[in-house]
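[1] Requesting a structural model of the entry that follows:
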Amino acid sequence: MRSGGSALSWRRWWRSAGFAWAGLVYSYRVQANFRIEVWAGVLALGLAVFLRAPLAPIGLACALVLSLELLNTALEALVDLASPGLHPLARVAKDAAAGAVLVASLGALLVGVTVLGPPLLALVR
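    Below is the predicted model of the structure:
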C-alpha cells in the first residue's frame, strides 16, 4: 500500500503514529513478556528519579529491550504466517529473536546495577 501525501505531512505522520500505537497496544495486550518489561522499565526509571541517578542510560536500556521485544513479536507473527507448521528454520528465527531480547535484557540489568547500585547502597547505609 502506498502512503499518500508529502513526507512532511502532519496527517501522514499522525496516521503512521496510529499504526505504531496499535502495535504497542497489541503487544502489551498479547505478550506477557512485553508487559513485564514495560513495568520493569517503569520501576527502573522511577527508582532512578528517586535516587537522582542519571536517567539517560536507564531510559536507553529500557528502550532497547522494549524495541527488541516488539521486533521479536513482529518476527514471530511473520514466521507463523509464512510457516504455520513446524519447521526447523522457523524455530531458529524465533529462538534467535528471543535471544536478542535476552541479550538486551542482560545488558539492561548490567546498566541498572551499575547506575542504580551505588546510590542505592549509599541510601541503605
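[2] Could you use CA atoms for every contact and neighbour count after this?
    OK.
[3] Please spell out which residues along stretch 112-119 are buried.
    112, 115-116, 119 (16 or more other CA atoms under 10 Å).
[4] Please disregard the earlier target; I meant stretch 30-38.
    Going by 16+ other CA under 10 Å, stretch 30-38 has these buried residues: 34, 37-38.
[5] How far away from the center of its chain is it?
    Its chain's average C-alpha position is 9 Å from that of stretch 30-38, according to CA atoms, centre = their mean, to the nearest Å.
[6] what residues are up against the residue nearest the centre of the chain?
    By CA atoms, centre = their mean, the chain has its centre lying nearest to Leu66, at 0.6 Å. Contacts for Leu66 were tallied using CA atoms under 8 Å, 6 or more residues apart in numbering; they are 34, 37-38.
[7] same thing but at 7 Å, please
    By CA atoms under 7 Å, 6 or more residues apart in numbering, the contact set of Leu66 is 34, 37.
[8] Next: the one 10 residues further on.
    For Glu76, the set of contacting residues under the criterion of CA under 7 Å, 6+ apart consists of Lys94.
[9] Can you tell me the element it falls in?
    Using DSSP states H and E, Glu76 sits within helix 55-82.
[10] how far does that helix sit from the chain's center?
    4 Å.
[11] May I see the buried residues of the next helix or strand after that helix?
    Using DSSP H and E, the helix or strand that directly follows helix 55-82 along the chain is helix 88-124. Using 16+ other CA under 10 Å as the test for burial, helix 88-124 gives 90, 94, 97-98, 100-101, 104-105, 107-109, 111-112, 115-116, 119-120.
[12] quick one more, to check against the first:
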Amino acid sequence: MKKFTRGFGYAFKGLWYAAKTQLNFRVHLICTIIALVLGYILDISVTEWLWIFICIGLVLLTELLNTALELLCDVISPEYNEKIGHVKDISAGAVLVTAITSLVIGAVIFLPKLLLLIHHAA
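    Model (predicted):
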C-alpha cells in the first residue's frame, strides 16, 4: 500500500513540475478553469460536461507527454540534433491538434448558449 500511495506523490510532483515550469501547461489550466466556470454558468447538460472533461483530460495529457518527451530528448541529445528537433515538433503538433479539436468542441457547446444569452440580454 505504501508503494501505491508513493506513486500518487510522484504523479503530483510531476504535475507540479509541469505547472511550475511550462507556460503552455499553465495556459491550459487557465482554459480549464474558464471552461468549468462557463459550463457551470451556462448550465450545460451531463453529456456536454462529459465532452468538456474528455477535452480537458486529453489536452492536459498531451501537454504532459509533450513536456516529458522534450525533457527526455534534452537528456539524450543536449546539443542540436535535427531528428530530435523533428520529434519535439511532432510532439508539439500533437498538443496543437488536441487543443484545436477541444476548442471546436467547446465552441459547439458554448457558442449557441452564449449567443442565446446575448440575444436575450439585448
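[13] Could I get the TM-score for this pair?
    After superposition, the two chains reach a TM-score (TM-score structural alignment, normalised by the length of structure 2) of 0.92; 116 aligned residues with a CA RMSD of 0.8 Å.
[14] still on that earlier bit, where in structure 2 does the helix holding Glu76 of structure 1 align, residue-wise?
    Aligned using TM-score structural alignment, helix 55-82 of structure 1 spans residues 49-76 in structure 2.
[15] what's the mean gap between that stretch and the aligned bit of structure 1?
    Here stretch 49-76 of structure 2, set against structure 1 after superposition, deviates by a mean of 0.5 Å using mean CA distance after the TM-score superposition for structure 1.
[16] before we move on, back to that, which members of the buried residues of stretch 30-38 of structure 1 are positioned in helices?
    If you go by DSSP state H, those have 34, 37-38 in helices.
[17] List the buried residues for the helix holding Glu76 of structure 1?
    Buried-residue list, helix 55-82 of structure 1, by 16+ other CA under 10 Å: 55, 57-59, 61-73, 75-76, 79.
[18] for stretch 22-30 of structure 1, same thing?
    Quick answer for stretch 22-30 of structure 1 (16+ other CA under 10 Å): 27-28.
[19] That one vs structure 2, mean deviation?
    Stretch 22-30 of structure 1 versus its aligned partner: 0.3 Å mean (mean CA distance after the TM-score superposition for structure 1).
[20] how about that stretch, which residues of structure 2 does it hit?
    Going by TM-score structural alignment, stretch 22-30 of structure 1 sits over residues 13-21 in structure 2.
[21] Check stretch 96-113 of structure 1 too.
    If you align by TM-score structural alignment, stretch 96-113 of structure 1 falls on residues 90-107 of structure 2.
[22] mean deviation of the matching stretch from structure 1?
    Averaged out, stretch 90-107 of structure 2 is 0.3 Å away (mean CA distance after the TM-score superposition for structure 1).
[23] distance between that stretch and the chain's centre?
    For stretch 90-107 of structure 2, the separation from the chain centroid amounts to 9 Å (computed by CA atoms, centre = their mean).
[24] what does it contact?
    For stretch 90-107 of structure 2, using CA under 7 Å, 6+ apart, the contacting residues are 52, 55, 58-59, 62-63, 66.
[25] Swap in 10 Å and give it another go.
    Applying CA atoms under 10 Å, 6 or more residues apart in numbering, the contact partners of stretch 90-107 of structure 2 are 24, 28, 31, 35, 39, 48, 51-52, 54-56, 58-67, 69-70, 84-89, 108-111, 113-114.
[26] go on, stretch 31-43 of structure 2?
    Counting by CA under 10 Å, 6+ apart, 25-30, 44-45, 48-49, 52-53, 55-57, 59-60, 103, 106, 109-110, 113-114, 117 sit against stretch 31-43 of structure 2.
[27] again, 8 Å this time
    For stretch 31-43 of structure 2, the surrounding residues in contact (CA under 8 Å, 6+ apart) are 49, 52, 56, 106, 110, 113-114.
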